[in-house]
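Peer 1: Just the structure for this:
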Amino acid sequence: MHKLITLSSALLATAAVRAQSPNVIFILADDLGYGDISAFNPESKIPTPNIDNLTQDGITFTDAHSSSALSTPSRYSILTGRYPWRTKLKEGVLDGYSPAMITPDRRTIAQMFSENGYNTACIGKWHLGWDWGYPQNAKNKKDVDFSLPIKNGPTDRGFDYFYGIPSSLDIAPYVYVENNKVTALPDHIIEPQKGLGLMHGGVAGADFDPQDCLPNIIRHSIDYIDKQRNSKKPFFLYLPITAPHTPVLPSDKYKGKTTIGAYGNFVVMIDDMVQQIVETLKKNNQLDNTIIIFTSDNGCAPYIGVTEMEKQGHFPSYIYRGYKTDIYEGGHRIPLIVSWKGKFSNKISNSLVSLTDFYATFAQMVNHKLKTEEAVDSYSIWPILSKEGTSTRKDLVYESGKGYLSLRTPRLKLVFNGGSGGWGYPNKPTDLAQLPSMQLFDLEKDPSEKENIIHDKRYEQEIKEMTRLIRKYVKEGRSTPGAEVANDTEDKWKQVNIFMQ
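Peer 2: As a prediction, the model looks like this:
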């Protein structure tokens, strides 16, 4: 009887915790630069008052990073709490026909929320692969039978509901998928486009209009929030929107809203979409019990017209060097606001934070004990959010588009290759041959990474220690305390410098 009473008490206590758990909406912009949001860049030429308003009841993180300077690996880390270079994907991104990147045995943040009493949904851009259905006579991966259900997609990875697109808005196939079926069979072809309307050609569903994609995602999000209004369970909404990634397609009402052209207008459109979500929460009396996260998957894309914007005084990477794909700060330092009305105060945090950290953060929030192979690179920032302490993260690994790694401490950044590791300068073999094979930057003194101090003898000990740490993190399959676990593939890494010293 005593054991029964104790067990019942524990279950009641757990139920009470879950009943008090807030909703969580994770808004992930696509290729939005740190300097595109006026709360982070006072000189921004793009007005973002609604996103800025999130800071009034939020914590603004000025040293937050995606785990990668590219989309697919960055998203993998958010959902798994694990660095993406531990997988088979050593560089680049998946396309719209790629198989699932998240293996069936890899736990996700959606599964964690679901097991702790949450309804879960993903609405927007997936870009982590799934398994399309194929006819018996299929000759290549594009010979999809779109009438067949997908497998190993979001609803097989912990989400109760999914509505969205396979990958980026410029990558075929151009179809909406709801749960595990396309909403309309392809009936036309979208021709390749260039410029800010950049799209690769491919098949498109009968109901697919690129111009309406972002508004459609927001409509479905608002509808989902409305449906959760009377639920007895809290909800987790992962909302990876498709903007401001190409094609840059601001609706007519947003055209002319900025002086820097279509890209600026598209960001204004995002700002308005955020306001629509906030107003929906207010209307439903959900706002006071909802944590809203606003961030980006990586830095601004250099092909978006950044040269012209910089001439007009708008710097999407703010003071930071580089853009999307680059190992430099502009590739992965992203805006991050975590807002909870009435609970969080207007505060700026300079703590070193990764988007990988949200898995452990919300696990701590709901009192979920992480398993050995769960969220192996995730450090909780809940102590920062709850004003009860700081994160225990002391360093951070991030990768470039080409798969090169860098280890970051609060002060120093050690890059295990000689160039940008992406599309930015330097990246050509002739240029790299003239440069040291590694780079070291003191970000306290040189946040714009203008001076490589790798040969400064004053930093020899730090270089040795940082190299030792990254070797350890690679070898042990994790960067958090715990038992050693395996990486997905044998230790084949782009950066041979890690293992040469």
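Peer 1: make it CA atoms for all contacts and neighbour counts henceforth
Peer 2: OK.
Peer 1: tell me the SS of the residue lying closest to A110 once chain neighbours are set aside?
Peer 2: Excluding the flanking residues, the one nearest A110 by Cα to Cα, 6 or more residues apart in numbering is G158, at 4.7 Å. Put simply, G158 is coil when judged by DSSP: H, G, I helix; E, B strand; the rest coil.
Peer 1: Kindly provide the distance from G158 to T120.
Peer 2: For G158, the distance to T120 (Cα to Cα, to the nearest Å) stands at 7 Å.
Peer 1: shared neighbours of these two, anything?
Peer 2: Contact criterion Cα atoms under 8 Å, 6 or more residues apart in numbering; residues shared by G158 and T120: 110, 114.
Peer 1: Proceed likewise with the subsequent sequence, for comparison:
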Amino acid sequence: MKFQILKSFFLSMILINSIFGKNPNVIIILADDLGYGDCDPFNSSSKIKTPCLSKLAEEGLCFTDAHAASSTCTPSRYGLLTGINPARTGVLNTLLSRGESIIGEEEKTLADLFRSKGYRTHMVGKWHLGFSWDKQWTDQPLRGGPIERGFDTFFGIHSSAGSDPLCFVEQDRLVGQPTEPISISKYNIKGEKTEIRTQAAPGFSVEETTPTLLSRAIQKIEDHATNGNPQPFFLYYASPIPHQPWVPMKKIRGKSGLGDYGDFVMQLDWVVGEINQALKKTGLEQNTLLIFTSDNGTGPVAHKMMKAQGHASSEKFRGMKAHRYEGGHRVPFIAKWPGKAKVGTTSNSTINCTDFFATFAELLGVDPKEEFPTAVDSQSFLAALFEPEKRFPRLPMVHRLNALRVDDWKWLHPDRKTRFEKTKPEDYALYDLQKDPGEQKSLASEYPKLAEEFFETYKKFDQEIKLK
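Peer 2: Down below sits the predicted model:
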């Protein structure tokens, strides 16, 4: 009898290891408003030193043609988690004011995907995808947040570190009520500091937001290693920096020589280094796919202030956050996967953060069309991780409103607010990104048939749009 019990136990362990042992842990670190040119691996002339990101690039693979799902925070995060182009459903930052969850119940997330394959799913950081609430912050459960969108655990903040409510959220409840007066400094477009008076929960500090979030993320990693759990984990660390308010830690303040923004980017670099180091210390590094990227380009205030000091936050690209030019959505992207992704290499394959869904589905042996059909805009880039020297094709990629990327061609309307039905084919610009990455000279008049073809391609997409 005892032999049969032991035999059953060992058979069970073999079965568990066969299910969980082959799949890697996955960590996504998402920066907030970090430009393509704000870190050394993507800008050799960067005036902001980011040694930890440089180290990660040496240990992993850099994608030089990676794109956020949108050029602003909320739609970008929506696309990353759902595999749906936010332009398809009309997701914009303005939807937050409705007091509703932006990800619908029928729209599955990366957390749902990983959970379906036996992963523990954790989120730490900035949610920014709304909760269903009555526009009054109370001690009642917040509906429609990470816990109801596939995550087993959540610790973070509703929006930016300087936006109400100034308190942490754990699982689906506020950690304390914002009742104590607090003053927050932000910069305006002129580069002037302004003071904003509001209220925060007792003990909540804007300066300590990132250290607190980082501590929670590292705790998740350490707990997994200590418990010896064969079940893999997915950790989505949505950093609230270097988005305003810029409040660098005392030990980093002044180090960049470029003011608070430069210092805050260096603090983000430190965060990445701490997470990378935690994986090494716990022995989880070898079986973890660690990805670093950003939600969009540099904010307009930071872009202007850095330019005045000789630092190009968008590197050679035109535009910044909220723009459909490359500077608005082309983002740094590093993937480290020891023993799998080639070390110290670069890929010029075009990828989008909506592609996480199909990529991880392929990794886990899931058919997204069958099991997760809502991720309609996701295309796997898994092969590019293994063959970075090869440029893999990607289907046409829509950028927000009236902008399209096809191979190395970029087609867009100069006015980012004009509805498509009010435009004409001749209104659009056409750029060859291979020869003109800065999008300075339109070739629409030289390639009228190509411009018309792209107009028709976008028209078909526009007809499929179903606004939330």
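Peer 1: Superposed, how do the two chains score by TM?
Peer 2: Once superposed, the chains reach a TM-score of 0.89 (TM-score structural alignment, normalised by the length of structure 2), with 442 aligned residues with a Cα RMSD of 2.5 Å.
Peer 1: about what we covered before: okay but the residue nearest to A110 of structure 1 is in contact with E115, surely?
Peer 2: No: between G158 of structure 1 and E115 no contact is recorded; they are 9.1 Å apart, counting by Cα atoms under 8 Å.
Peer 1: more crowded one of the two?
Peer 2: Between G158 of structure 1 and E115, counted using other Cα atoms under 10 Å, G158 has the larger neighbour count: 22 against 12.
Peer 1: when you align them, which residue in structure 2 goes with that one?
Peer 2: Aligned counterpart of G158 of structure 1 in structure 2: G150 (TM-score structural alignment).
Peer 1: these two touch, right, its match and T109?
Peer 2: Yes: using Cα under 8 Å, G150 of structure 2 makes contact with T109 at a distance of 6.6 Å.
Peer 1: Surely S314 of structure 2 is in contact with G35?
Peer 2: Yes: under the criterion of Cα under 8 Å, S314 of structure 2 is in contact with G35, at a separation of 5.4 Å.
Peer 1: neighbour count winner among those two?
Peer 2: Relative neighbour count places G35 above the other of S314 of structure 2 and G35, with 32 against 28, counting by other Cα under 10 Å.
Peer 1: list the contacts for that one?
Peer 2: Under the criterion of Cα under 8 Å, 6+ apart, the neighbours of G35 of structure 2 are 294, 296-298, 313-314, 320, 327, 331-332.
Peer 1: now the helices for structure 2?
Peer 2: Ranges of helices within structure 2 are 2-20, 51-59, 73-82, 86-89, 110-116, 209-227, 259-282, 300-308, 326-329, 356-363, 368-371, 382-386, 448-464, based on DSSP state H.
Peer 1: closest one to H128 of structure 2 among the ones you listed?
Peer 2: H128 of structure 2 lies closest, by Cα to Cα, to one member of the helices of structure 2: helix 73-82, at 5.9 Å.
Peer 1: same for that closest one, what does it pack against?
Peer 2: With contacts defined as 3 or more Cα pairs under 8 Å, 6 or more residues apart in numbering; DSSP states H and E, the packing partners of helix 73-82 of structure 2 are helix 86-89, helix 110-116, helix 356-363.
Peer 1: mean offset of the first one relative to structure 1 (after superposition)
Peer 2: The one in question is helix 86-89 of structure 2. When structure 1 is overlaid, helix 86-89 of structure 2 sits 1.7 Å from its aligned residues on average, using mean Cα distance after the TM-score superposition for structure 1.
Peer 1: In structure 1, which residues correspond to that helix?
Peer 2: Residue correspondence for helix 86-89 of structure 2 in structure 1, counting by TM-score structural alignment: residues 84-87.
Peer 1: And the contacts of the matching stretch?
Peer 2: Outside stretch 84-87 of structure 1, the residues that touch it by Cα under 8 Å, 6+ apart are 67-68, 73-74, 76-77, 90-91, 399, 403, 474, 477, 487-489.
Peer 1: Apply 6 Å and report the result again.
Peer 2: Contacts of stretch 84-87 of structure 1 with the rest of the structure, by Cα atoms under 6 Å, 6 or more residues apart in numbering, involve 73, 77, 487-488.
Peer 1: picking that back up, could the contacts of G35 of structure 2 go into a markdown table alongside distance to I196 of structure 2?
Peer 2: Shown next, in a markdown table, are those (distance: Cα to Cα, whole Å):
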| residue | distance to I196 of structure 2 |
| --- | --- |
| S294 | 27 |
| N296 | 25 |
| G297 | 25 |
| T298 | 22 |
| S313 | 26 |
| S314 | 29 |
| M320 | 25 |
| G327 | 29 |
| V331 | 30 |
| P332 | 31 |
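Peer 1: What about the residues you listed, which are in strands?
Peer 2: In strands, defined here by DSSP state E, the members of these are S294.
Peer 1: Relative to L395 of structure 2, which of the contacts of G35 of structure 2 is nearest.
Peer 2: Sorting the contacts of G35 of structure 2 by how near they are to L395 of structure 2, with Cα to Cα, puts V331 at the top with 18.7 Å.
Peer 1: The equivalent of that closest one over in structure 1: neighbour count?
Peer 2: With the correspondence set by TM-score structural alignment, V331 of structure 2 lines up against I334 in structure 1. Number of residues near I334 of structure 1 (other Cα under 10 Å) recorded here: 32.
Peer 1: Skipping adjacent residues, who's closest to I334 of structure 1 in space?
Peer 2: Spatial nearest neighbour of I334 of structure 1, excluding adjacent residues (Cα to Cα, 6+ apart): Y34 at 4.7 Å.
Peer 1: Tell me the counterpart of that neighbour in structure 2.
Peer 2: In structure 2, the residue paired with Y34 of structure 1 according to TM-score structural alignment is Y36.
Peer 1: ok, so what distance separates that match from P332 of structure 2?
Peer 2: Separation of Y36 of structure 2 from P332 of structure 2 (Cα to Cα): 5 Å.
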